[in-house]
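K.L.:
Kindly return the folded structure for what I paste below:
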Amino acid sequence: MKMLTQKMMWLGMVLVLIVLTVFGAAMMGSVLGSKPKEVPVALVILDQPAELPTGGTFAIGEMIREKLLSSPAMWIPRKRLGKDWINANITERW
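P.N.:
Have a look, this model is predicted:
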């Protein structure tokens, strides 16, 4: 318990807390004020529906697409691109 009575130990702990607070505030200052502008997002669904034992199909990719595109938070303008365009542009870039 002699450690708790030493002034240098308390000074070191306070110094560490101050440094962490300063760096944390500096990081938050750069993150909180930023707003993304026209960030391109691609939703590529190339999966095939799964066959269920009951005879139906389960198209999880289409379900995800419908949920994302029907959301009012997705206010950005959208373009629907075909598979041919996607395949041509992906192979050109890579």
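K.L.:
okay, CA-based contacts and neighbour counts for the rest of this
P.N.:
Will do.
K.L.:
and residue 86, what element?
P.N.:
If you go by DSSP states H and E, residue 86 is part of helix 83-93.
K.L.:
Helices of this protein, start to end?
P.N.:
For the chain, the helices defined by DSSP state H occupy 7-32, 60-70, 83-93.
K.L.:
Now tabulate these in TSV and tack on mean neighbour count and distance to residue 51.
P.N.:
Formatted as TSV, the helices of the chain follow (neighbours: other Cα atoms under 10 Å; distance: least, Cα to Cα, whole Å):
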stretch	mean neighbour count	distance to residue 51
helix 7-32	11	45
helix 60-70	12	11
helix 83-93	9	23
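K.L.:
Second chain to compare with the first, below:
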Amino acid sequence: MFDFGFMEILLVCVVALVVLGPEKLPRLVRTLGQWVGRGRAMMKQMQQQLENEARNLDMKERREKIQRELALLQGNPVEKEAAQKSLPLKDVESP
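P.N.:
Prediction:
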């Protein structure tokens, strides 16, 4: 994500040590670590929710397709006509 080298990180640590002093620096590092941990946990949770929603949507589409095809096989005229109209058109092969 960020392209920090060893020297940049070392420079930031030295500046933080000079500005904050040795008493406040450990508390700051601990707080930053907690924020990063919470951020990662939130990102992981959002990713899992998006994957679950995508999986649920895929299952719903498959279930609807199976129901349409089942209506075609059962032969109920009303359901058969509705299912035929809702099925996607198939590609025509060119000669």
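K.L.:
After superposition, what is the TM-score?
P.N.:
Once superposed, chain against chain, the TM-score is 0.36 (TM-score structural alignment, normalised by the length of structure 1); 42 aligned residues with a Cα RMSD of 2.7 Å.
K.L.:
Indicate which one of the helices of structure 1 is closest to residue 50 of structure 1.
P.N.:
Proximity to residue 50 of structure 1, assessed across the helices of structure 1 by Cα to Cα, is greatest for helix 60-70 (8.3 Å).
K.L.:
Against which helices or strands is the helix holding residue 86 of structure 1 packed?
P.N.:
For helix 83-93 of structure 1, there is no helix or strand it packs on, judged by 3 or more Cα pairs under 8 Å, 6 or more residues apart in numbering; DSSP states H and E.
K.L.:
mind checking how far residue 67 of structure 1 is from residue 11 of structure 1?
P.N.:
Residue 67 of structure 1 sits 54 Å away from residue 11 of structure 1, taking Cα to Cα, to the nearest Å as the criterion.
K.L.:
repeat for residue 61 of structure 1
P.N.:
In terms of Cα to Cα, residue 61 of structure 1 sits 57 Å off from residue 11 of structure 1.
K.L.:
any chance of the helices of structure 1 in JSON lines, plus distance to residue 50 of structure 1?
P.N.:
Conversion of the helices of structure 1 to JSON lines gives the following (distance: least, Cα to Cα, whole Å):
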{"stretch": "helix 7-32", "distance to residue 50 of structure 1": "41"}
{"stretch": "helix 60-70", "distance to residue 50 of structure 1": "8"}
{"stretch": "helix 83-93", "distance to residue 50 of structure 1": "20"}
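K.L.:
Pull the contacting residues for residue 85 of structure 1.
P.N.:
Listed by Cα atoms under 8 Å, 6 or more residues apart in numbering, residue 85 of structure 1 has no contact partners.
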